[in-house]
Structure formats: structure tokens, C-alpha cells
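> need a 3D model of the sequence below.
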Amino acid sequence: MTNNIQLGLKENWKQFSLLVIVNAFVGGMIGMERTIFPQFAELEFGVASKTAILSFITAFGITKAITNYYTGRLANQFGRRNLLLLGWLIAIPIPFLLIYAPGWNWVIFANILLGASQGLTWSSTVVMKIDLVGEKDRGFAMGLNEFSGYFAVGIIAFLTGYIANKYGITPYPFYIGIGISIVGFIFTALWIKDTRIFVHKESATDTTAHLENVFLETTFNNKTLSSVTQAGLINNLNDGMIWGLLPIVLVSLNYNNENTGIITAIYPTIWGIGQLFTGKMSDHFSKKAMLFWGMLLQGLAILLIPFSRDFYILASISAILGLGTALVYPTFLSTIAQATSPKQRAESIGTFRLWRDLGYAFGAIISGITADIFGVKYAIFLIGGLTIISSLIIKFRMPEQIKITNG
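Predicted coordinates for the structure are as follows:
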């Protein structure tokens, strides 16, 4: 059955391209909330506490993290495509819940569904692309995947800010989500094929050593995998803070929805576009160096935010933050894929993505509480400092040689 199967980007470009399009729809669902949500919370529901506002990110992060883990564990059993379809089914009610929510708890429930949907859809597309391409183009494949997702986050974040500025914070921005979720489901059902057979093909010739306990090795024991995992957690911890607090900072500086939308959109847009290049770079350059410099750049950019008021300076900081994140994001996934055997890869990626997306919850909780007690500025300093510490863990703990083989 596997004799006719060929691994590689060129050999599977049609199915790969369809998965890139699917992941753009997946990213668009996140972009719907990216610019307008803190104002949506305050204007529609009277939620003013930073901790309470960021509770939607906490709910999203915890649910997405847990779903990531089980998507990784169940991918071989139930098939990647089936989990992807389930993720889209869960996405369809989300914009309707946000439009018609009678109270804040309904918004939290919508974000629990969003987390489950994102865990299923994004994890499935990541694993499916890795299945298709084989080892040679893995970084480039992850760059294309994350580009499509985060470029869509940026575009939709800008669009929702523009629409909110013109027509109000609700319901019109959420209409975008209705279209994205329905089209994403139909597109997947009609054109996406499962990729488990590619795993059997690669496993036949792979010599990568098997992990004794995938969860423990990825989280704590394996120096490569655990270094990447802590950096992933801190990356999304700072992203959770930026998602929740940057719009609040910009509103406090009297920026309108449109300008807030531009500044908040630059970061994921650069993050998205940058990965077209950084993904390919991770196939040829030191993954350790890219992870170190990427995390360090993020930390330094975050520390500059409280000192900045000018539109162009804040836009530049947003761009630097996007560049730093672009350096690490596809490199995380290609490093995990290189360090694990094909049959354990989905579970290891699922474990990494469990911890990485718990970073959203930790970031929202830590920055929300710190902002309420000490002020937004100190919350930003704390998260920036943690990001720099993470870069140093990469530098001093992670080995240069990634792959350990049998024999």
C-alpha cells in the first residue's frame, strides 16, 4: 500500500497547498477576537478588571492546550482528517454565541469552544503537513503552515478593527467568523485527505531512537525537547499578554479602533510573513541559534512597550516582536519533528502544544493579576523579563545535535 507513496513537498504539493488554505481559515477564527475583545468586554458587558477581561484568553488557552494533547494522542487512532472536521464543527456556533451572548459567561463558553476547535484544527494541519513532506523540507513546511495561519490572524485582526470602528463593536465584526467556519468545514470535507499512510512509509526507514515516555521526555527529561517546550510556553505566555494588554495600552493612549487594529495586526502579520523565510532557514541554519535570538528579540521588544507612545515607534516594536516570534515558531515544530520518531511525533507535538498553549492561560492570569495590583506597565516588564530568561535556557540547556538515533 505504501509503495506508491512518496514523501516530499514537490511530490505532495496539491494536498499540501489545500492544507495551507485550510490553516488560513483556522487562523482567521483567532483574528476575529484579536483587536476588539477588551473593548467588547467593557462596552457590552461592563467588565473592567484586567484579570476578568483576560479570563477569555485563560479559558481559550487551557482548552486549546488540553485539546492539542489529545489531538496528538488520538491522531493515529482516529485519523487526522476526522479530527480536523470535528474542529470545524465545533467552530460554527462560536460567532453566533458572541453576537447573541446575554452575559460574560457565554463569551467564556464561546472561547472554550474556540480553544477546542483550534486545538483540533491547527494541530491536525501541523501533523498532516509534517507527514507529507518528510525530513528535508520540514522547516519550510512549518513556515508555510504558520505563515498561512498567522498572516490570516493579522488580516482578520485588522479587518475586525476597521469594521468595529465603522459599524460598532458588535455584531458586524463577528459575521466574518460565520463565513470562515462554514467555508472551512465544507473545504475540508470536500478536498482534504488523511495522511496516516505517509507515517507508515517514513517509519520503514527511520532510525530515530524511540522515547520511553513521550510526555515526560518532551516536558522534562530530553534536553532538546524540554528546552523547546519551555520556550513554546513562554512564547505564548507573552502572546497572551500582548493579546489582552496591548489593546488596553493603546486605548489608554487614546488610539482609536482603526489605529489600534493596525498596531495589533502588524505583530501577527510580520510573524506570519516572516515564517515563509524563517521556516526555510531552520532547515539550513542552527535551530538552537534561531530559538535563542528569536526569544531574546521578543523579550527586548516587550520591555520597550511601556516607554513608547508614538504610533510609528509602537508599530516598529510590534514588527520586532513579530520577527522574533517568526524566528522561533516554525523552528519549534521542525525541531520536535526532527528529534522524534515518526510514530511518536504526533504525540510529542501534542505534548509540546499542550504546554505551549497553556502559556496563553498563564500569560493572561499572570499579566492580568499583575496589571490589577501593580499596573499594566509592571505586567509588561514581568513578561518581558521571563521571555529573556527563556532565551538563556535555550542557550545553556539545549544541545546543538538534535537527533538521537538507534545504532
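
> CA only for contacts and neighbour counts going forward, please
OK.

> and the strand or helix carrying Leu333, which residues are buried?
Using DSSP states H and E, Leu333 sits within helix 311-339. Within helix 311-339, the residues that count as buried by 16 or more other Cα atoms under 10 Å are 311, 314-339.

> and stretch 173-188, by the same measure?
So stretch 173-188, judged by 16+ other Cα under 10 Å, has buried residues 173-174, 176-178, 180-185, 187-188.

> for the helix holding Leu333, name the packing helices and strands.
Secondary-structure packing of helix 311-339 (3 or more Cα pairs under 8 Å, 6 or more residues apart in numbering; DSSP states H and E): helix 138-167, helix 223-252, helix 257-284, helix 287-304, helix 342-374.

> could these go into TSV alongside mean neighbour count and distance to Ile30?
Listed next are these as TSV, based on neighbours: other Cα atoms under 10 Å; distance: least, Cα to Cα, whole Å:
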stretch	mean neighbour count	distance to Ile30
helix 138-167	26	6
helix 223-252	24	11
helix 257-284	25	11
helix 287-304	23	21
helix 342-374	25	13
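
> closest to His200 out of those helices?
For His200, the closest of those is helix 342-374, at 8.1 Å, according to Cα to Cα.

> identify the residues contacting the closest residue to Ile273 other than its chain neighbours.
Excluding the flanking residues, the one nearest Ile273 by Cα to Cα, 6 or more residues apart in numbering is Phe147, at 5.5 Å. Phe147 makes contact with Trp271, Gly272, Ile273, Gly274, Gln275, Leu276, according to Cα atoms under 8 Å, 6 or more residues apart in numbering.

> residues near Ala116, how many?
Residues contacting Ala116 under the criterion other Cα atoms under 10 Å number 25.

> touching, it and Ala59? I think so.
No - in this structure, Ala116 is not within contact of Ala59 by Cα atoms under 8 Å, at 10.1 Å.

> pull up the overlap in contacts between the two.
Taking Cα under 8 Å, 6+ apart as the contact criterion, Ala116 and Ala59 have no common neighbours.

> need the max-distance pair from the contacts of Phe147.
Maximum distance among these (Cα to Cα): 9.4 Å, for Trp271 and Leu276.

> quick one: Gly87 and Ser124 touch, right?
No - Gly87 is not in contact with Ser124 according to Cα under 8 Å; the separation is 9.2 Å.

> for comparison, sequence B:
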Amino acid sequence: MKEEGMVHLLALTVFIAMVGVGIIAPIIPIYAEKLGATGLWIGFIYAGFAISRAIFMPLIGELSDRRGRKFFITIGLLLYSIISLGYVYSTTVVELASVRFISGLGSAMVTPVAFAYAAEIAPLRGEGRVLGEVGMALSVGIGIGVFLGGVLSDRFGIAVPFYTMGTLSCLTLILVIWSFPSEENPAFRSHVGGGRVNLGHILGYDLVKGVSAFRFVNSFSIGAIMSFLPIFATRLDITPTGIGILLSVNIMLAGILQPYFGRFADRINRVWLIFSGSILTTIALLLIPYTGSFRGLLLLNLLMGAGGAIAVPASLAMMADVGRDDGMGALMGIYNAAMSMGMATGPIISGIIMDIMGIQEVFTLAGMISLIGSLYFLRRVG
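Take a look at the predicted model:
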């Protein structure tokens, strides 16, 4: 298969898998509250998924540099397919948090490995375009999933999105088994390194520190939005369908615009793309507590989506530059681990803030952390 065709296949795989992941996002906080979860427990439930990803992604990324990509993507999708039933049969907050943790392991085997594969087959100075396409598939998939999750929950009940997640994961698994080159195929092996990488050495680079810091604070903000914007919105009498729209437009706009800003990242200064996109996200977060309507929240979510579209492809391209010499799977594992650490700490800290200070302060805190991280990134890399 030609490399361009492989990029499209990777994008399709990521898209279908992420629709399945996104479809449960708008209902998890509501489902958790029905099981008796406090704000802190809602944070832990969201964080369990991200903590699992943060633990396993660097290791899986490094192993995929030596073992091959298809193996890990296949196992991860199989795990997704099975664990979807765990959500349906969870009867306590602890069970729900445990299911989320196991789901994170499945995700750790799919997303960073797919991005590593895409980065390896990208041409030099074409990383932004290729990773932007796969990033678009990820974001649009999650965005469509989030919207469908709200609609399906409204129309057919809260269990239907979980069954849909399992079905979509099975379909993606079949696609990977039948369409991806095998581990022994030279077309696959030509892109997979065979040596051992030094994670400690890689983590010492200022560029890796700076980009990882950006991804951490960016994901901290996403974690706060995904886990607590539904609670904030329900207090404004916004329906689950409306919540699904709010979350999906943020993610989908970021995804749709990523290929375009990915091309910019191949031609202009990547540092300033990342910084400017991060500042847009910061502004939107700080304005949420002062917004009391669906339209206002919609506008701010669009602003956050634009910020992500500007910054994320450039950050991926910068990491891919290092990954060509030091192991693409390892670099994408570090990048995605930073994302997962943000997604883990964001909900937990936000849950504590909600319980102590109120829901509005969740978004103020996220905005301040986003600002600090943006300035740290500029100091390290700029």
C-alpha cells in the first residue's frame, strides 16, 4: 500500500475508534452522579482513564518501536470492545472508576501507536500535514461521538452509548486486522526501528520538556471541560443533547482545522503557533464563569477549538522531528503521556475545587494553569 493510502487508512481507523470513545463522554458525569459520585469522585472516574494512559503509553510506545505497530493497535481495540460491557454493568462508583482505568490501557495501545506510525511515514517537513490529518480524524471522531452520545442517551437511554462504543470498536478491530500490513511485511517493517531507545535521554531535551508542558496544560483544560462543563451546563438547564453539541463543536472544530494549520506548521514558526493557540484557549476558559447561556458557552467552545487546531499540529510536528532520530513510538508515547497526565490531574483537581469553592472556579483555575504552561513552553522552546 502506498504511504498516502496508509495515512488515509490510519486516519479512518482512528476516526472510527474515537467515535466509540467520544460517544460516552457526555454521559459519564451524569451516570456517575446517579451512582452517587461527588465532584471529587467524578474527577477520579475521568482521571482513571488518563492515569492508565500516562502509565502505559511511554512503555507501549517504546515497545512498538521494536515489536511493531499492528500488534498493539489490535490488542487495544479488542480490549475496548470487551470493556464497553463493563460500563453497562457497573453498579458502584468504584466499579465505574475501575472500568475507566482498564479503558485507558486499551487507549494507550491505539492512539500513540497510530500517531507514531503516521509520523514515520510522513515526508520531511510534511509532518504537520500528515499528523494534522490523523489529528483531524481523532478530534472529529470524538466530536461526532460526543454529539451522538447525547442524542442516543436522550432518545434510547443511558446504556445505548456504551453498547455503541463496543460495536464501533469491533468494526475498527476488523478493519485493522484485514487492512494493516502484517508485522513481517517489509512495507510495515521499513518504518519500525529495531533498537532500544533511552527515555531518560529524550526527556532531557528542552524541546521535549516545553512541548510536553504545553500538552499537559492543554489537556488539563480539556479534562476540566469534559468532566465539569456538563455539570455547569445542567445548572443552566441545558439538555444532554445541548451538552453534546457544546463538547462536540469544540472538538470537531479543532479537528476540521488541524490539517490546514498542520500545513502552516510545515512552513512557518511552530513555536508561535503553539503559543498563540494556547493563549486563545486560556482566554476562553477564563470567560466561562461569566457566561450564563447556551450561546455564550457555544462561542467559547468554538474559541477553544480554534486554539487547539492552531497549536496541536505544530506540537506534534516538533516532537516528530526529534522522533526520527530517537524513536517515534517513544516520542509519541511521551507526548501522549503528558496529555494523559493533564487529563488525569485536571478532573481530580477540578473536582476538589468544585467541592470546596464551586463549579465556576473550576474554569478559572484551568485558565490560570493554561497561562502558566504557555509561558513555560515559550521559555523552554522560544
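
> would you check the span in structure 2 matched by the helix holding Leu333 of structure 1?
The alignment of helix 311-339 of structure 1 onto structure 2 (TM-score structural alignment) spans residues 294-322.

> go ahead and flag the most central residue of structure 2.
By Cα atoms, centre = their mean, structure 2 has its centre lying nearest to Met339, at 7.0 Å.

> in structure 2, what range does stretch 242-252 of structure 1 match?
Stretch 242-252 of structure 1 maps onto residues 225-235 of structure 2, going by TM-score structural alignment.

> ok, the one in structure 1 that sits across from Ile352 of structure 2 in the alignment - contacts?
Counting by TM-score structural alignment, Ile352 of structure 2 lines up with Ile369 in structure 1. Ile369 of structure 1 sits next to Lys50, Thr51 when contact means Cα under 8 Å, 6+ apart.

> I'd like to know how far Ile369 of structure 1 sits from Ile389 of structure 1.
21 Å (Cα to Cα, to the nearest Å).

> now do the SS call for Asn254 of structure 1.
coil (DSSP: H, G, I helix; E, B strand; the rest coil).

> I meant to write Ala25 of structure 2 there.
Ala25 of structure 2 falls in the coil class when you classify it by three-state DSSP.

> for it, which non-adjacent residue is closest in space?
Val146 (5.9 Å).

> map the one you found onto structure 1.
Checking TM-score structural alignment: Val146 of structure 2 goes with Ala157.

> mind listing residues that contact stretch 247-265 of structure 1?
Here stretch 247-265 of structure 1 makes contact (Cα under 8 Å, 6+ apart) with 34-36, 38, 153-155, 157-162, 164-165, 246, 309, 311, 314-315, 318, 376.

> distance from the chain centre to that stretch, please.
Centre-to-centre, stretch 247-265 of structure 1 and its host chain are 22 Å apart (Cα atoms, centre = their mean, to the nearest Å).

> distance between the ends of that stretch?
Note: stretch 247-265 of structure 1 ends 11 Å apart using Cα to Cα.

> for the aligned residue in structure 2 for Ile90 of structure 1, what is the enclosing helix or strand?
Matched by TM-score structural alignment, Ile90 of structure 1 corresponds to Leu79 in structure 2. Assigned by DSSP H and E, Leu79 of structure 2 belongs to helix 69-88.

> what's the mean gap between the helix or strand just after that helix and the aligned bit of structure 1?
The helix or strand immediately downstream of helix 69-88 of structure 2 is helix 93-121, counting by DSSP H and E. By mean Cα distance after the TM-score superposition for structure 1, the fitted helix 93-121 of structure 2 averages 1.2 Å away from its aligned residues in structure 1.

> so what does helix 93-121 of structure 2 touch, helix or strand wise?
Other helices and strands packing on helix 93-121 of structure 2, by 3+ Cα pairs under 8 Å, 6+ apart, are helix 3-22, helix 39-67, helix 69-88, helix 127-156, helix 294-326, helix 328-357.

> looking at the contacts of Phe147 of structure 1, which is nearest Gly385 of structure 1?
Among the contacts of Phe147 of structure 1, Trp271 lies closest to Gly385 of structure 1 (Cα to Cα), at 20.7 Å.

> list the contacts for the closest one?
Here Trp271 of structure 1 is in contact with Phe147, Tyr150, Phe151, Leu321, Gly322, Leu323, Gly324, Thr325, Ala326 (Cα under 8 Å, 6+ apart).

> show me what it aligns to in structure 2.
In structure 2, the residue paired with Trp271 of structure 1 is Ala254, using TM-score structural alignment.

> ok, now Gln39 of structure 1?
If you follow Gln39 of structure 1 across to structure 2 using TM-score structural alignment, you land on Ile30.

> pull the number of nearby residues for its match.
Applying other Cα under 10 Å, we find 19 other residues in the vicinity of Ile30 of structure 2.

> which parts of the helix or strand containing it are buried?
Element membership for Ile30 of structure 2, per DSSP H and E: helix 28-34. Neighbour-count burial for helix 28-34 of structure 2 flags Ile28, Pro29, Ile30, Tyr31, Ala32, Glu33 (criterion: 16+ other Cα under 10 Å).

> starting at the chain centroid, how far to that helix?
Centroid displacement of helix 28-34 of structure 2 relative to its chain, using Cα atoms, centre = their mean, is 21 Å.

> can you check stretch 49-65 of structure 1 too?
Using Cα atoms, centre = their mean, the offset of stretch 49-65 of structure 1 from its chain centre is 15 Å.

> can you give me the buried ones in it?
Within stretch 49-65 of structure 1, the residues scored as buried using 16+ other Cα under 10 Å are 50-65.

> what residues are up against the alignment partner in structure 2 of Thr351 of structure 1?
Using TM-score structural alignment as the criterion, the counterpart of Thr351 of structure 1 in structure 2 is Ile334. Contacts for Ile334 of structure 2 (Cα under 8 Å, 6+ apart) come out as Met57, Pro58, Ser212.

> what sits closest to Gly324 of structure 1 if chain neighbours are left out?
Excluding its sequence neighbours, the residue lying closest to Gly324 of structure 1 (Cα to Cα, 6+ apart) is Gly294, at 4.1 Å.

> that neighbour maps to what in structure 2?
Using TM-score structural alignment, Gly294 of structure 1 sits opposite Gly277 in structure 2.

> that's all I had, so thanks and see you.
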